[in-house]
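> sequence first, predicted coordinates after that:
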Amino acid sequence: MFDDVLTRDNEIAHITSSAFVVNKNRSKALMVHHNISNSWSWAHADGDVDLLYVANKEVKEETGIQNIKPVDQNILSLDILPVLGHTKKGKYIAPHLHISVAYLLEGDENETLVVKPDENSSVQWIPFREINMYSNESHMKVIYNKIISKIEKSSI
C-alpha cells in the first residue's frame, strides 16, 4: 500500500509522526534531549499507518508520562525536515528527509518524567518562551515557533 514510506527502510525519505505535547494551560511543551541530534526536540517515531497512535505511543515511551490525550485529531503541522548523517546503534544512517506529521497532545505536567537512555538524556517541560534557548536546530525553531503561534492564536 505505502511501500516503505512509513519506515526507515526508505533511506531517502520516510514519514514520521511527531507530538507537540503541551500542558493543560498551554504555556509549556514537553521536550526530550535526543542523543543523536544532541538537541531538545519533540518525540517522534515511524513505522505505523496510524500516525496519531504512533505519536501517542512514542511520547509514552520517550517521556514516561501516561496521561496524554489528543487536543485535536487533525494534523497540527506537516513539514519536510532534513536529517544529517549519523550513527545509530553502530550503523551509519545516511542523510535523508523526514516527512513530519505532527499532532497536538496534552499531557499532565505533574506526572513523573522518565528518561529513555537509549534515545534521550533528559526530559522536561519547557516554557514556550524558552524553547528557542533549548533547541540548537534552527530549522526546528521555525517549526516550534509556527506551532506555538497557532496555539496562541486559537482556542485549542
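Sure thing, it's come through.

> from here on, contacts and neighbour counts on C-alpha atoms
OK.

> burial of the spatially closest residue to residue 75 that is not a sequence neighbour, as a residue count?
In space, and not counting its chain neighbours, residue 75 is closest to residue 103: 5.2 Å by Cα to Cα, 6 or more residues apart in numbering. By other Cα atoms under 10 Å, 24 other residues sit near residue 103.

> take this one as well and set it beside the first:
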Amino acid sequence: MDWIKEIERYNPCNEQEEKDKQLILYCIDKFDDILTRDNKIAHITSSGFIVNKARDKALMIHHNIYNTWAWTGGHADGEEDLLGIAVREAQEETGVKNIQPVTTNIVSLDVLTVLGHVKRGNYVSAHLHLSVAYLLEADERDPLVIKDDENSGVKWIPIDDIDKYSNEPHMQEVYKKIVSKTKAL
C-alpha cells in the first residue's frame, strides 16, 4: 500500500488530528528524507497500540528514555510499510511473537515533540515524530520479554488505568483518543 495515500485517506477524528495530518502532509511534500532520521527536524515513526482480545487491557513498555509506560513503536528508517514497522517494533519491544493488526487502517495521526536527550551515549536534538499509529492485538498469555536497550518493563495495563502509568500528559491524550476508538469497534 502506498503510505502517503494511506495518510491522505485517513479521516481525522478531531481538530488535533486534522491539523497534525496537514502538518504531516506538508512535511512529506517539503522533505525528501522524511522517512529517515537524516531529517533532524521531523521524521515518520510508526507505533502500535496493543490490546488483548477482550479489549480491556493494553500491552505497554516502560520506556528507558522517557521514564514512563508507553506504547511501542519506532522510526521508519527508510521503510514504507508503516503497518509492518508497527508490528515488528511491537514484537521486538515486548517479546510477543504473535501480534496482529486489528485493522490495517491507521488508528491515529499525531505530531509528537521529542525533547533533546542522550541515546546510546550520543546527544539527540529536539525534533518532531510524525506518528502514524495502528491498533494491534496480542494474546495476554504469551510470554513477555524486556528489551534492555529500550525498556525496563513490559506489562498488560487495564485500558482504563493508562493515565495512572503514563506520566506524559500529551501522550495521555493520544491514548485516550485511541482507547475511545477501540471501545467503539
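Perfect, thanks for sending it. Keep in mind that what you see is a predicted model, and the values were worked out from it rather than measured.

> just the TM-score for the two chains, thanks.
Here the superposed chains carry a TM-score of 0.96, computed using TM-score structural alignment, normalised by the length of structure 1; 154 aligned residues with a Cα RMSD of 1.2 Å.

> before we move on, back to that, trace the residue nearest to residue 75 of structure 1 over to structure 2, please.
Under the alignment (TM-score structural alignment), residue 103 of structure 1 pairs with residue 134 of structure 2.

> what residue lies at the spatial centre of structure 2?
residue 47 (2.2 Å; Cα atoms, centre = their mean).

> residue in structure 1 matching that one?
By TM-score structural alignment, residue 47 of structure 2 lines up with residue 18.

> check what contacts the helix or strand where that match lies and list those residues.
Element membership for residue 18 of structure 1 (DSSP states H and E) is strand 13-22. Strand 13-22 of structure 1 is contacted from outside by 4-8, 28-31, 42-47, 51-52, 54-56, 59, 96-107, using Cα atoms under 8 Å, 6 or more residues apart in numbering.

> if we use 6 Å, what do you get?
5-6, 28-30, 43-46, 51, 55, 96-106 (Cα atoms under 6 Å, 6 or more residues apart in numbering).

> residues in contact with residue 82 of structure 1?
residue 97.

> rewinding a little: okay, and which of the contacts of strand 13-22 of structure 1 map to strands?
Members of the contacts of strand 13-22 of structure 1 lying in strands (criterion: DSSP state E): 28-30, 43-45, 96-106.

> give me the nearest residue to residue 58 of structure 2, chain neighbours excluded.
Sequence neighbours aside, residue 51 is the residue nearest to residue 58 of structure 2 in space, at 4.4 Å (criterion: Cα to Cα, 6+ apart).

> if I look at the one you found, how far off is residue 156 of structure 2?
Counting by Cα to Cα, to the nearest Å, the separation of residue 51 of structure 2 from residue 156 of structure 2 is 9 Å.

> shared neighbours of these two, anything?
Counting by Cα under 6 Å, 6+ apart, the residues touching both residue 51 of structure 2 and residue 156 are 57, 58.

> name the residue in the two with the higher neighbour count.
residue 51 (27 against 16).

> and the gap between the more buried one and residue 166 of structure 2?
If you measure residue 51 of structure 2 against residue 166 of structure 2 using Cα to Cα, the figure is 16 Å.

> can you pull the contacts of the nearest residue to residue 17 of structure 1 once chain neighbours are set aside?
The spatially closest residue to residue 17 of structure 1, leaving aside those adjacent along the chain, is residue 101, at 5.0 Å (Cα to Cα, 6+ apart). Residues near residue 101 of structure 1 by Cα under 6 Å, 6+ apart: 17, 18, 78.
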